[in-house]
Structures are given as C-alpha cells and as structure tokens.
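*Asks:* Sequence plus the predicted model coming up.
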Amino acid sequence: MAGLPTRLMSASTSSLHTAFRGLSLNTTIKRTFSTSLAVQKVKTIPEHIPPYPYEPNRVYKQADSGLYGGVSISFGNKISKGRNKGKTRRSWKPNVRWKKMPSEALGEDVFVKLTRKALRTIRKVGGLDNYLLCDKPSRLKELGLAGWKLRYRIMQSPAMKKKFAEERQKLGIAKAPTTFEEWLKAKQLTEATSVIDAVEDAREAAEILEETPINEESLPEPEVLKGEKKEQAPVLA
C-alpha cells in the first residue's frame, strides 16, 4: 500500500502529458494567405520557330490563342431608357468562333479560332494564306502567337517552298537563308541598295539638267487667261 500514491502520481502525470502533447508554447499565428504574386503562365513558342517580333498580349491574353485581328474586350456604359437615364458599367466581348478555313499551301482545312473582323479581312485579301503571309508590321502584330505558329507552318509546306524557290530564281538569289536573322539582314540590304540606286539616279538627272543650256527663244509663250487683254507695245511717232 505504500507504493500506491507514487503509482497514482505517475499515472496522472502520464495522462496530463498525453493530453497536452498536441499543444505548443509557440504563440505565432500562421497566415492562411500568401503575399507573393501568383506565377502566371505565359504562352511561349517552340525553339525551332523564329521568335515573335512583338510581345505577347498582356491585356487580353485570350487573343494569343487564335486570330483575333487586334480585337480585345471593350468597356462602356449601359444607359437606361427611363426618365433618369442612369448609367451602368458593362463590357463587350469580341465575337469569337471556331471555323474551318481552307489552306492552299497545306492542302487541307485548318480549324482556326478567329473573330468576325479577322474573318472579313481573310475574305477580303483572298484566303488564309494571303492573310498570314503579309509582311506589314500591323498585320504581324495582329497575328499573335497562334497566328505566328500557323504562319511558320504554312511557310514550311512544300508548296510554299517551291514558290519561294521560283521567286529567288527570278531575283537572282543563289540560295535560301538558313535562319530568320539572315533573311532579315538580306531584306535590309536589298532595301538599302534600292534606296542608294534611287539617290544615284536622281543625282545623275540633276547633273544632266545643270549641263544642258536653256534656250529662252525655244520656251513657249505664256498663255493669256480668259478675260485678260494682251498689252500692246506703244507705237513711237
């Protein structure tokens, strides 16, 4: 009986230890939210495709998934027809649809996501290939990442390679550039040479005009306008 209190004390201490085992003396409160910015997924282009000359669309990211033609979401006011004519903020989303567009270079129909504006432009220029292969900066900016990938796919088709080879043969170019940077340098060089030739032609024409004397007798007489009387020289007596 003498060892009974000690056994009770040991049992009580063990039960208290198990009861307060999950508690901690650390009073710091863990936050249930994060203050760091969320990692945003940015669409990229594969390495075998030349880099896109413009940045991805940061405002309306959905435009990089198809041919939107530069259209994005717009905002405005909805004016009520009542007596007060109150205004309510609203937004207008672009008219987007999936459509099969025939491609002569690929020889098949391409299932493309596009807007009504891009569809009108494609019909106006004469097809999907002409729309994608245009070299204007405004058109390249409208394509986006999806249009840039489709443009490269069309340019690598056998039909377009044959067409480019015929054009190079007409222009006297020996071989095709291997990279996009070489093609860009060749294009800038041809533009610079054309400008230099135009300046030289204008200079030669100016030199020819300076060398040729002007005969005043061969110049035509100025025409007399209607209603004006031709002055006569005074007759000396």
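*Replies:* Okay, I see it.

*Asks:* going forward, measure contacts between C-alpha atoms and count neighbours the same way
*Replies:* Noted.

*Asks:* quick one: the helices in the chain?
*Replies:* Counting by DSSP state H, the chain has helices at residues 4-19, 116-125, 128-132, 137-155, 158-171, 180-211.

*Asks:* Check which helices and strands the first one sits against.
*Replies:* If I follow you right, that is helix 4-19. Contact partners of helix 4-19 among helices and strands, from 3 or more C-alpha pairs under 8 Å, 6 or more residues apart in numbering; DSSP states H and E: none.

*Asks:* before we move on, the earlier item: wait, which of the helices of the chain is closest to residue 54?
*Replies:* Of all the helices of the chain, helix 137-155 sits nearest to residue 54, with 6.6 Å by C-alpha to C-alpha.

*Asks:* ok so, going back, for residue 38, which of the helices of the chain is the nearest?
*Replies:* helix 137-155 (22.8 Å).

*Asks:* hmm, back to that, how about the helices of the chain, which one is nearest residue 96?
*Replies:* helix 116-125 (6.8 Å).

*Asks:* Please compare the first structure with the one that follows:
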Amino acid sequence: MQARLTMATPFSLSAAFRSLSIATPKRAFSTTLATQSNKTLPEHIPAYPHGPRQWYKQADTGLYGGAMIRFGNKISDGRNEGKTRRSWKPNVRRKKLWSDALGEHLFIKVTRRALRTIQKEGGLDKYLISDRPARIRELGVFGWELRWKVMQSPAMQEKFQKQRQQLGLPDHPSFEEWMKGKEDEVEARIQERLSIKSITKPRAKGLGDPQRLAMLAGSDPRNNASENVQPEESTGGPMEDYETQPQEERADSISR
C-alpha cells in the first residue's frame, strides 16, 4: 500500500503543475476586421487623378474599363414564378498583349469589353496613351502606372521628339534644367526683395528733403489740395435765407 502511494506522488514540482497554464487561451474567432490594402503607386510616378477604387477594388489589378459587379432580379414566368436576386460579374480574362513601346508581351487581366476597345484602337499602347477624360477614368490605378511606363520608354520619347520638331516646338527641358531655372528665378526674387540700394541712396550735396523745404517756405504740399478747393455758390434756398436774416427779422417772421 505504501509502495502504491509512493508511485502516485509526482517526482517534481513542474510535473505537479503541468496541467496548469498561465497563458491566456486563444479564441477561435476574432472581432478585428481584415485589413484591406489599396494599391498604391511608387513615389516617382505622378498621382492618379481619380484615386483608387472605393468599390470592387480588384479592378485596380488590371484593365477592367470601369466594370463592376451588377445586381438585379431574375424574373421567372414558369412554375416558380417570381423574382430572385442575382448578380452579374465582369467577364475578366488573363491575356498576353504585345506592347510596341516596351518591346515585350504583358500578361495582364482584362475584361472582354476593354479587350475589344484595345483591338479597335490598334494596340495596347494607343489605348493607354489616349488623353480623353473617359479613357483616363477607366484606366484605373493599374492602367495609369502602365501608361506612365509606356510614355517613359525610349521608343515613345523618340516619337514625341519627332512630333515637337514637326510642330516647331522647343525641346522639352530635362528635370535638372527645369529645377535649375526655378532655382535661379527664386534667387532673383530674393535678391530683388533684399536690395535696399534704391531706398537708402543718399541725396546729392546741397539738396534737402523737398517736403521739408516746402513746409519752411509756407506752402505745405499736403494742404495744396484743400487750398485749391473753392466754396460752392449758394443756391438761395429758403433755409439758407432764413439763416442769413438778422435776429429781429427772424422774430417778426415767427410772430407772423
């Protein structure tokens, strides 16, 4: 009996508290919403004027042409007559499109409607560089980034240079030249504001302050305007005639 009690006792203190735990038990669910990250552009790319999509955010991962999920009713006239809610999702495909400016195939997500527009425009590059407001809106963040890459390619820059020469326009300055011109302009404005030579320039010898000399001579130039003003002629109204009468005549007129 004593041997059985000896075998039942724990061999160490850790073994005795092995079943206990001081850690907080994990919950099988979480009340925190899943983080939704919007697609952001790199810092060297201009900001997209319309911003990321607020609804159907997966449209910022391809050329969706402004398509979204549509909701409506399914009308049945048969045995189950009535309306049933349903939705229509965009027809998205993964296509390999050729870019002349980049010189490579691009494997992107594109809707059937956007693909038809690309074919009508004559290629992916012409679809992207169109400057119509409706086209800029339907490009989205993904299309805007792809448009910037196409316009910055050497082939497209050479095409733009030829168009400037045909139109007789000056060459587009580089970023360094533009920055240097702006810095020179700002420096010139600062020097113009700090220059006080014209204000502090000394008068020639023998010449005093013209305003002070005029006051000493008895003709203050500030009073010239008031001196040149002549009094208006009286119109001879009844009130003015009454005021110019002597006091005795005023009393007689009042008594009458």
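*Replies:* Yep, it's here. Since this is a predicted model, take the numbers as computed values, not measurements.

*Asks:* Using CSV, please lay out the helices of the first structure together with mean neighbour count and distance to residue 36 of the first structure.
*Replies:* Shown next, in CSV, are the helices of the first structure (neighbours: other C-alpha atoms under 10 Å; distance: least, C-alpha to C-alpha, whole Å):
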stretch, mean neighbour count, distance to residue 36 of the first structure
helix 4-19, 11, 38
helix 116-125, 15, 39
helix 128-132, 20, 40
helix 137-155, 19, 28
helix 158-171, 13, 48
helix 180-211, 11, 39
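
*Asks:* Compile the ones you listed into JSON lines and extend it with columns for distance to residue 58 of the first structure.
*Replies:* Converted to JSON lines, those look like this (distance: least, C-alpha to C-alpha, whole Å):
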{"stretch": "helix 4-19", "distance to residue 58 of the first structure": "55"}
{"stretch": "helix 116-125", "distance to residue 58 of the first structure": "20"}
{"stretch": "helix 128-132", "distance to residue 58 of the first structure": "22"}
{"stretch": "helix 137-155", "distance to residue 58 of the first structure": "11"}
{"stretch": "helix 158-171", "distance to residue 58 of the first structure": "32"}
{"stretch": "helix 180-211", "distance to residue 58 of the first structure": "25"}
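
*Asks:* Mind checking these for the one nearest to residue 78 of the first structure?
*Replies:* From those, taking C-alpha to C-alpha, the stretch that ends up closest is helix 116-125, at 23.1 Å.

*Asks:* and that closest one, which stretch of the second structure?
*Replies:* With TM-score structural alignment applied, helix 116-125 of the first structure matches the range 112-121 in the second structure.

*Asks:* corresponding residue for residue 97 of the first structure in the second structure?
*Replies:* Match for residue 97 of the first structure (TM-score structural alignment): residue 93.

*Asks:* And its match, how far from residue 113 of the second structure?
*Replies:* For residue 93 of the second structure, the distance to residue 113 of the second structure equals 10 Å [C-alpha to C-alpha, to the nearest Å].

*Asks:* Kindly provide the distance from residue 178 of the first structure to residue 185 of the first structure.
*Replies:* 12 Å.

*Asks:* Closest to the centroid, which residue in the first structure?
*Replies:* Closest to where the C-alpha atoms of the first structure average out (C-alpha atoms, centre = their mean) is residue 141, at 2.0 Å.

*Asks:* Next, count neighbours for the residue nearest to residue 91 of the first structure when sequence neighbours are not counted.
*Replies:* Nearest in space to residue 91 of the first structure, with sequence neighbours left out and distances taken as C-alpha to C-alpha, 6 or more residues apart in numbering, is residue 75 at 4.3 Å. Residues lying near residue 75 of the first structure (other C-alpha atoms under 10 Å) number 11.

*Asks:* In the second structure, what sits opposite residue 75 of the first structure in the alignment?
*Replies:* By TM-score structural alignment, residue 75 of the first structure lines up with residue 71.

*Asks:* coming back round to it: pull the contacting residues for the residue nearest to residue 91 of the first structure.
*Replies:* Residue 75 of the first structure is in contact with 89, 90, 91, 92, counting by C-alpha atoms under 8 Å, 6 or more residues apart in numbering.

*Asks:* Compare the residues you listed with the second structure and list the ones that remain.
*Replies:* Here is what carries over to the second structure from the contacts of residue 75 of the first structure, by both residues aligned by TM-score structural alignment, their matches' C-alpha atoms under 8 Å: 89, 90, 91, 92.

*Asks:* Give the equivalent position in the second structure for residue 173 of the first structure.
*Replies:* Residue 173 of the first structure maps onto residue 170 in the second structure, by TM-score structural alignment.

*Asks:* For its match, which non-adjacent residue is spatially closest?
*Replies:* residue 164 (7.0 Å).

*Asks:* Let me know whether that neighbour touches residue 158 as I believe.
*Replies:* No: contact criterion C-alpha atoms under 8 Å: residue 164 of the second structure and residue 158 do not qualify, at 10.0 Å.

*Asks:* what about the residue nearest to residue 170 of the second structure, distance to residue 49 of the second structure?
*Replies:* 26 Å.

*Asks:* quick one, what contacts residue 44 of the first structure?
*Replies:* With C-alpha under 8 Å, 6+ apart, residue 44 of the first structure has these contacts: residue 145.

*Asks:* can you check residue 108 of the second structure too?
*Replies:* Applying C-alpha under 8 Å, 6+ apart, we find residue 108 of the second structure in contact with 62, 63, 94, 95, 96, 97.

*Asks:* now do residue 98 of the second structure
*Replies:* So residue 98 of the second structure contacts 104, 105, 106, 123, 124 (C-alpha under 8 Å, 6+ apart).

*Asks:* can I get those residues in a markdown table with distance to residue 143 of the second structure?
*Replies:* Listed next are those as a markdown table, based on distance: C-alpha to C-alpha, whole Å:
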| residue | distance to residue 143 of the second structure |
| --- | --- |
| 104 | 16 |
| 105 | 15 |
| 106 | 12 |
| 123 | 14 |
| 124 | 10 |
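
*Asks:* Which one (most neighbours) among those residues?
*Replies:* Result: residue 124 is most packed of the contacts of residue 98 of the second structure (other C-alpha under 10 Å), 20 neighbours.
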